[in-house]
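> From the sequence below, what's the structure:
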Amino acid sequence: MSISESFSRAPLLLKIAIGIACVGWFLHLLGFATPYWSTAKYFSIFGIDIHFGLWYYCAGKECDGYGKVQSWLEAAQAFAILGFLAGLAAIVLAILYVFVEQLRKDIFYIVAAVGNLAAAGCIFLAVVIFGSKITNGLSWSFGLSIVGMIFHGVAGVLMGVNRFQNKPQ
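Next up, the predicted model:
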């Protein structure tokens, strides 16, 4: 069976779920990698903008890594990484399920759906841990990870709904 035939035979909800998961993963990737989880205006006389991410902080145009970090930031970093990896694994498994007929087994489908939900859960923990400890304003990178979390959750739910509507082969 050709790739186009495999894709056209896949249920619509599964195709939508894969698309939503890909968008969610990309949004989390952008939020995960950029230093705008929190911003603060310090030294307003000098107009220095300070912003923080999971991995480094920037003051004006100068950026630097954290070095030794507190355990809460390590936990947020760990959960963000786990969410990133779970989302990637879920997408890869769902795509393999659709395009490789020999891998069209229930286990691949179920693990892909659970992987999306696990990604959402891990990203949720990362944003809750970070957000509970930060005293400055939260910024757009933080928001992108939250939107990515929501997309992964929706993708997992759609895959679950599809599973019960049309039992996979």
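> For the rest of this, base every contact and every neighbour count on C-alpha atoms.
Fine.
> do you know how far residue 157 is from residue 7?
According to CA to CA, to the nearest Å, residue 157 and residue 7 sit 20 Å apart.
> what comes up buried for the one helix or strand residue 39 maps to?
Residue 39 belongs to strand 38-42 when assigned by DSSP states H and E. Neighbour counts over strand 38-42 (16 or more other CA atoms under 10 Å) mark 38, 39, 40 as buried.
> just stretch 80-90 next, same as before
80, 81, 82, 83, 84, 85, 86, 87, 88, 89, 90.
> cool, stretch 98-107 as well?
In stretch 98-107, counting by 16+ other CA under 10 Å, buried: 98, 99, 104.
> quick revisit: list the ones among the buried residues of stretch 80-90 that fall in helices.
Within the buried residues of stretch 80-90, residues falling in helices by DSSP state H are 80, 81, 82, 83, 84, 85, 86, 87, 88, 89, 90.
> Turn the residues you listed into TSV, including distance to residue 71.
TSV is the format used below for these (distance: CA to CA, whole Å):
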residue	distance to residue 71
80	14
81	15
82	16
83	18
84	20
85	21
86	22
87	24
88	26
89	27
90	28
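> here's the other one to compare against:
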Amino acid sequence: MVDNCKIFASSSKVLKATAVLLGVVFIVHCVGIGTDFWVHSDHFGARVHSGLWRYCSCFTFFGETCYCVSFHSPAPGWLKGVQALEVIGLIAIIFVGLMIFMQLFFTQCTTIKIWGILLMFFSAVCILAGVTLYGAMMLHDLNFSFGLCVISSILCFVCAFLLIQDRRISLRNAQVPGQARYASQGQVIQSPPAQVVIAYSNQTQQPVYPPSYAHAQYGPPPSYPVAMQHGQFVQQQDQFQHTQQKNAE
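Below you'll find the model as predicted:
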């Protein structure tokens, strides 16, 4: 449970906003394909409206009475095509929602992100193709159910671009200096500049190097004693020459 909370906290705000927007898209699309007001018209005192699944006629006679007939075998082929496209788009929305849920609470897998983007575009295209076909066949009297499905297709495209932005954010975070990734033990794939990172047993250990004055603790470097001996020899030679000059005087 703690790990799930950490994954959710580390998820980008774009992904969280996409999850909320996708929930709105799901509700809007369900209302659009489930209601009977894709077209609406009045003929000789009778109000006629229909959706993807049934056709209704309403009469006003001591109150309004509606009689609805479901589309089964009498449904034309183009209407069946619209039904199929809209339902496929809805199923794709559900799958994208499941993928976003996995990214928020279980894993930030790159493959899941890519599939989510592709399915989101696929859903948007299916819904848009369905409403385009329906609008081409029913040129007049289009109503709010048709408009809701048009809105859901547009919002699907928006969600797809938000998922692309989330993918870019995850790639940027993976390339931030100071975060090293390893393919196997002892093999450094990426490390920050001016820093050596070595992996042992799948753990990152950063060695601590002694400061510049470390010779005070560990002893002088190899060249340091030689320089001291050379200085002592030069000093003794100068003292010997100075003593000879005094004796000569």
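> TM value for the aligned chains?
The TM-score (TM-score structural alignment, normalised by the length of the first structure) is 0.90; 164 aligned residues with a CA RMSD of 1.6 Å.
> Which residues are in contact with residue 103 of the second structure?
Residues near residue 103 of the second structure by CA atoms under 8 Å, 6 or more residues apart in numbering: 7, 11, 109, 112, 113.
> Spatially nearest residue to the last one, not counting backbone neighbours?
This points to residue 113 of the second structure. Counting by CA to CA, 6 or more residues apart in numbering, residue 167 is the residue found nearest to residue 113 of the second structure once chain neighbours are left out, at 6.7 Å.
> now do the first one
Sequence neighbours aside, residue 105 is the residue nearest to residue 7 of the second structure in space, at 5.6 Å (criterion: CA to CA, 6+ apart).
> how about residue 99 of the second structure, what's its partner in the first structure?
Under the alignment (TM-score structural alignment), residue 99 of the second structure pairs with residue 93 of the first structure.
> shouldn't that match be in contact with residue 107?
No - applying CA atoms under 8 Å as the test, residue 93 of the first structure and residue 107 come out as separate, 9.7 Å apart.
> List the buried residues for stretch 131-139 of the second structure?
Those would be 131, 134, 135, for stretch 131-139 of the second structure by 16+ other CA under 10 Å.
> Point me to the helix or strand that includes the first one.
When elements are defined using DSSP H and E, residue 131 of the second structure is found to belong to helix 110-137.
> distance of the residue nearest to residue 7 of the second structure from residue 169 of the second structure?
17 Å.
> Over to residue 79 of the second structure?
Look at residue 79 of the second structure and residue 169 of the second structure: by CA to CA, they are 41 Å apart.
> Can you tell me how far residue 80 of the first structure is from residue 122 of the first structure?
Counting by CA to CA, the gap from residue 80 of the first structure to residue 122 of the first structure is 6 Å.
> same thing with residue 17 of the first structure?
For residue 17 of the first structure relative to residue 122 of the first structure (CA to CA), the value is 19 Å.
> Residue 95 of the first structure now?
Distance of residue 95 of the first structure to residue 122 of the first structure, given as CA to CA: 22 Å.
> Which of those two has more residues huddled nearby?
residue 122 (24 against 18; other CA atoms under 10 Å).
> all strands in the first structure, in order from the N-terminus.
38-42, 48-52, 56-59, 62-65, 137-138 (DSSP state E).
> Could you single out the most deeply buried of those?
strand 48-52 (a mean of 20; mean count of other CA atoms under 10 Å).
> In terms of secondary structure, what does that one contact?
Here strand 48-52 of the first structure touches strand 38-42, strand 56-59, going by 3 or more CA pairs under 8 Å, 6 or more residues apart in numbering; DSSP states H and E.
> The second structure: matching residues for the shortest one?
When you say that, I think you mean strand 56-59 of the first structure. Residue span in the second structure matched to strand 56-59 of the first structure, by TM-score structural alignment: 54-57.
> contact partners of that stretch?
Here stretch 54-57 of the second structure makes contact (CA under 8 Å, 6+ apart) with 36, 46, 47, 48, 49, 50, 66, 67, 68, 69, 70, 71.
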